[in-house]
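In: I would like to see how this sequence folds:
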Amino acid sequence: MAWMAWTWPTAAFFAVIALLLVTFTVLAIKFPETPRTGILRIETTRGDRLFITLLGSAFINLAWLGIVGANQPFALLVCLVYAVAVFRYV
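Out: Presented below is the predicted three-dimensional model:
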């Protein structure tokens, strides 16, 4: 990991994203899905909602870092609430 100066949290972050992609790929193969229309009135699949969640979580973390600057684990809680909302309503 020294070639990119990664820290363990950074490596864990990318490992979780890789695990999510593999999990969602297996789910898509095992349980084919049909797009659904949510509160945004666009058709989304599980993968679309995962992408929206990851993108939104990145912005939540950046905003948290810029506004609060500390206590980043609380931003994770906000991201988890956001993820539940996206998968439930979008």
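In: from here on, just use CA atoms for contacts and neighbour counts.
Out: Fine.
In: can you pull out the helices in the chain?
Out: Applying DSSP state H to the chain gives helices spanning 8-30, 46-67, 72-89.
In: turn those helices into a markdown table, columns for distance to residue 37 and mean neighbour count.
Out: Shown next, in a markdown table, are the helices of the chain (distance: least, CA to CA, whole Å; neighbours: other CA atoms under 10 Å):
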| stretch | distance to residue 37 | mean neighbour count |
| --- | --- | --- |
| helix 8-30 | 18 | 12 |
| helix 46-67 | 11 | 15 |
| helix 72-89 | 9 | 14 |
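In: structure for this one too, so we can compare:
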Amino acid sequence: MAWMSWTLPTALFFISIATILVGMTVWQLVSPSMERRGFLPLATTRGDRLFIGLLSSAFIHLAFVALTDASIAIATVLCVIWMLILMRWG
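Out: As a prediction, this is how the structure comes out:
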């Protein structure tokens, strides 16, 4: 049976996602979100924007790995910036 190799970056990634989900759940309980329209072509809530941001960040990373030889840290910085923009103005 093959087991997943839990490296520090892998563990930090999953801990970060879990922390974001717990934080968003608490935020939703304290202050329920309303749908709003931003630059995305549909009305979204905070949770919708989080899901769209995480999914698009995965595609940004995949494209970056496929199309460049640069450090993955650059893609990570781009994804963090993308998530901040999307969560604020999306």
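In: got a TM-score for the pair?
Out: The TM-score (TM-score structural alignment, normalised by the length of the first structure) is 0.89; 89 aligned residues with a CA RMSD of 1.5 Å.
In: re the thing from before, the helices of the first structure into JSON lines, with extra columns for distance to residue 40 of the first structure?
Out: What follows is those, written out as JSON lines (distance: least, CA to CA, whole Å):
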{"stretch": "helix 8-30", "distance to residue 40 of the first structure": "22"}
{"stretch": "helix 46-67", "distance to residue 40 of the first structure": "11"}
{"stretch": "helix 72-89", "distance to residue 40 of the first structure": "8"}
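In: pick out the residue closest to the middle of the first structure.
Out: With distances taken as CA atoms, centre = their mean, residue 54 lies nearest the centre of the first structure, 3.0 Å away.
In: separation between that one and residue 24 of the first structure?
Out: Relative to residue 24 of the first structure, residue 54 of the first structure is positioned 13 Å away (CA to CA, to the nearest Å).
In: same deal with residue 58 of the first structure?
Out: 19 Å.
In: go on, residue 40 of the first structure?
Out: 22 Å.
In: cool, residue 30 of the first structure as well?
Out: Going from residue 30 of the first structure to residue 24 of the first structure by CA to CA gives 10 Å.
In: next: residue 59 of the first structure.
Out: With distances taken as CA to CA, residue 59 of the first structure is found 22 Å from residue 24 of the first structure.
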